[in-house]
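Peer 1: below is the sequence, then the predicted model.
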Amino acid sequence: MSTRTARRPIMAALVALALLGTTAACAPESSTHLLTGSSAEESAEEPAAAPPAAAPPATAAEDCSDGQPPVASIDPGGSPEITSGSTMADIRERGALIVGVSADTLLMGSRNPFTGNIEGFDIDVARQIADAILGDPDAIRFRVITSGDRETVLQDHEVDIVTRAFTINCARWENIAFSAEYYHAGQQLLVPSTSDVTGIDDLAGQRVCAPEGTTTLERLAQWEGVEAVPAATHTTCLVLFQQGEVDAITGDDTVLAGFAAQDPYAEVVGDPVSDEPYGVGIPADQPDMVRFVNGVLEDMIADGRWEESYDRWLGDALGDAPAPPEPVYGRAP
């Protein structure tokens, strides 16, 4: 019996447990509320054809209509402060920060099937913002949203912020605002730990899965000899991978890190072949909140909380913490 065949029952059980964690009706943690509204807990890897999720990835060389690079945000002007009449003062009066999140992106934002808590790197960022405003990292009402919901819930002021693997780009700046970049993701590969593949250039003759209709799948056409295998979602790719139907999966390193955490026989390899700068989404008419969040992010990086969160959630799959993204400012309020 091959190693691949022998591990199928084990991996099938792990996938089932992960799916249970995203769908079970567990009670949220004691001081954190969960709002589901009309949004189902769906996969974070939706086809790029869906308008809000289809915007091209941002790069440092790209300039938006205001002449600023997409990762440029509003200078915080020092440590975060809450003044009377500010957006943050209104949130403090309400008593909770409302945050749009994923509940099924393992390691970034997913529901723990044993505790019912939503947790991950994105969730840690949200908790630091809640703590800075309310003095309590658990003073949050989570709103579980899909990738396609992210801009809409901000434009409609249904949430205060979105922390859901949200790539900053010029098209989105037309509708909402962003914090400075807090994580730099990129397209990589998930392969069996026994594979000789160490990067994209080693994929000739390999079957590589990616969600259909995405730029991730389209990029595979750049490498000669690669057999691109489209699937409905990255989760479907994981099933094909564990059944031995494909040799690798490609996607954002954050997504693949979650899969590697589920599958002890898989690892993330290769240098990133795209730029996906993640930022906190904020309503466009709240520049004071943008400045405040940027101050929180600066403090989180300066005192080591950013690195601590990375090590906890992403370190095992992606290696030692990289240098945090350098904030870029210059955008007018």
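Peer 2: Received it, and whenever you're ready, just let me know what you need. Model, not experiment: these values are computed from the prediction.

Peer 1: C-alpha from now on. contacts and neighbour counts both.
Peer 2: OK.

Peer 1: name the SS class of A130, please.
Peer 2: Secondary structure assignment for A130 (DSSP: H, G, I helix; E, B strand; the rest coil): helix.

Peer 1: what about it, how many neighbours?
Peer 2: Per other CA atoms under 10 Å, the neighbour tally for A130 reads 26.

Peer 1: separation between it and E174?
Peer 2: Distance of A130 to E174, given as CA to CA, to the nearest Å: 26 Å.

Peer 1: so which residues of the stretch 51-200 of the chain form helices?
Peer 2: 87-94, 121-134, 150-155, 170-173 (DSSP state H, counting those that start in this stretch).

Peer 1: and the comparison structure, right after this:
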Amino acid sequence: MRTRPTRSRAALAGLALAGALLAGCGYDATPVPNAESASEEPSVPPPSTQDCGDPTRSYAPEGTVAQLRDGRGTRAIESRGRLVVGISADSYLLGSRDPISGDFEGFDIDMVRAVARAIFPQTDAEAIDDKITYRVITAADRIPALESGRVDLVVRNFSITCDRWEQIAFSATYYESGQQVLVISDLAQEVDGPEDLAGLRVCAPDGTTSLTNIVEAADDAEIVTAANHTDCLVKLQNGEVEAITGDDTVLAGLSAQDPYAVVPTGQESFSREPYGIGVSADNPDLVRLVNAVLEQSRTDGTWEASYNQWLRPELGPATQPQPVYGRE
């Protein structure tokens, strides 16, 4: 069994920044919605048992953004005066809170604002957050939040799967991610993927496909769960785990915050994680509007500008995925 490396240097650095990291992610005393607690028991979603063909197949827009604004679900949001969205507050680069301005920011947050601008076209772009209620949720609470009606959308690095389509609906894919492994810097030359994790403690959040995938791909590793990836990073900084697994986008954000947290160079993703915007299964009209917004973001450069700002510096160039339609 591999000897676990000491963490003295990294742990000291990590402990020093842990407080700043959490404060920057909306978990301080500022008036931001609290993340809801993860389940007390580890929640490992079972391997997919559904076959829906291509899970990224969504509802075709069948109209412009202006035309689709008349859908039942969209009218309800407009009448309420606010779009309620479940987000992450601890996923740097995707969805986190700026410690200086107090604003939520990231690639996922830009997607939220694009949808809100479509629903409330008379609102100035600078004031669009006044039309959004951000609800900070854990990964495990994404589907329950939609099913209960607590949120209109979930924009929280949400992988589209056949099993999830049994419970909710998804937009077309807005980003194609993949699962990888992050390790402490001492192991950066030893770990290229899940096959090299035997004997190591590996953290993944409860209720995620990341947890399901790593259990299958690294059966000789010791799997440790947490409520979210920020908690995984704190565990790594404290020496409780040697590795974290998750989507390349999430790991890029963790690595950018801690010089001792490294995604090995040239690592291949061991899963396909197409991100979609989650919507209640009872509201296909809203899905169609969201898809129209995504189509518009392709032609007007909104998607490209957001990706280049948040993710390209860490992940390199990418293009917006082509949509797949045909769901009735």
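Peer 2: On my side now, so go ahead. Just so we're clear, the structure is a prediction, and the values are computed from it rather than from any experiment.

Peer 1: how about the helices of the stretch 51-200 of the first structure in JSON lines, adding distance to T163 of the first structure?
Peer 2: As requested, those are exported to JSON lines (distance: least, CA to CA, whole Å):
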{"stretch": "helix 87-94", "distance to T163 of the first structure": "17"}
{"stretch": "helix 121-134", "distance to T163 of the first structure": "6"}
{"stretch": "helix 150-155", "distance to T163 of the first structure": "9"}
{"stretch": "helix 170-173", "distance to T163 of the first structure": "14"}
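
Peer 1: go through these and pick out the most buried.
Peer 2: Here the criterion is mean neighbour count by mean count of other CA atoms under 10 Å, and of the helices of the stretch 51-200 of the first structure the winner is helix 121-134, at a mean of 23.

Peer 1: for the spatially most central residue of the first structure, which residues are in contact?
Peer 2: Compute the mean C-alpha point of the first structure, and by CA atoms, centre = their mean the closest residue is A165, 2.2 Å away. Going by CA atoms under 8 Å, 6 or more residues apart in numbering, A165 of the first structure touches 108, 122, 278-279.

Peer 1: residue in the second structure matching it?
Peer 2: In the second structure, the residue paired with A165 of the first structure according to TM-score structural alignment is N157.

Peer 1: show me the helices in the stretch 201-333 of the first structure, by range?
Peer 2: Using DSSP H, counting those that start in this stretch, helices in the stretch 201-333 of the first structure cover 215-219, 234-242, 253-262, 287-302, 305-313, 315-318.

Peer 1: among the ones you listed, which is nearest G330 of the first structure?
Peer 2: Closest to G330 of the first structure of the helices of the stretch 201-333 of the first structure is helix 287-302 (CA to CA; 11.6 Å).

Peer 1: aligned partner of A221 of the first structure in the second structure?
Peer 2: Per TM-score structural alignment, A221 of the first structure is aligned with A218.

Peer 1: residue contacts, the nearest residue to its match once chain neighbours are set aside?
Peer 2: Among residues not flanking A218 of the second structure along the chain, P194 sits closest, at 5.3 Å (CA to CA, 6 or more residues apart in numbering). If you count contacts by CA under 8 Å, 6+ apart, P194 of the second structure has them with 180-181, 214, 217-218.

Peer 1: ok, of the contacts of A165 of the first structure, which come out buried?
Peer 2: 108, 122, 278-279 (16 or more other CA atoms under 10 Å).

Peer 1: from those, which is closest to S73 of the first structure?
Peer 2: G279 (9.6 Å).

Peer 1: quick one: contacts for the equivalent of that closest one over in the second structure?
Peer 2: Under the alignment (TM-score structural alignment), G279 of the first structure maps onto G276 of the second structure. Remark: with contacts taken as CA under 8 Å, 6+ apart, G276 of the second structure is in contact with 155, 157-160, 170-175.

Peer 1: save the buried ones among the contacts of A165 of the first structure as JSON lines, and put in distance to D196 of the first structure too.
Peer 2: Compiled in JSON lines, those are given as follows (distance: CA to CA, whole Å):
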{"residue": "M108", "distance to D196 of the first structure": "28"}
{"residue": "D122", "distance to D196 of the first structure": "32"}
{"residue": "Y278", "distance to D196 of the first structure": "31"}
{"residue": "G279", "distance to D196 of the first structure": "34"}
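
Peer 1: next one: the residue nearest to L20 of the first structure when sequence neighbours are not counted from E158 of the first structure, what distance?
Peer 2: Using CA to CA, 6+ apart and skipping residues adjacent in sequence, the residue nearest L20 of the first structure is P113, 6.5 Å away. Taking CA to CA as the measure, P113 of the first structure falls 26 Å from E158 of the first structure.

Peer 1: which residue ranges form the strands in the stretch 51-200 of the first structure?
Peer 2: 72-73, 97-101, 104-105, 109-111, 118-119, 140-144, 161-162, 176-178, 183-185, 187-192 (DSSP state E, counting those that start in this stretch).

Peer 1: with respect to V255 of the first structure, which of these lies nearest?
Peer 2: It is, among the strands of the stretch 51-200 of the first structure and with distance given as CA to CA, strand 104-105, at 6.7 Å.
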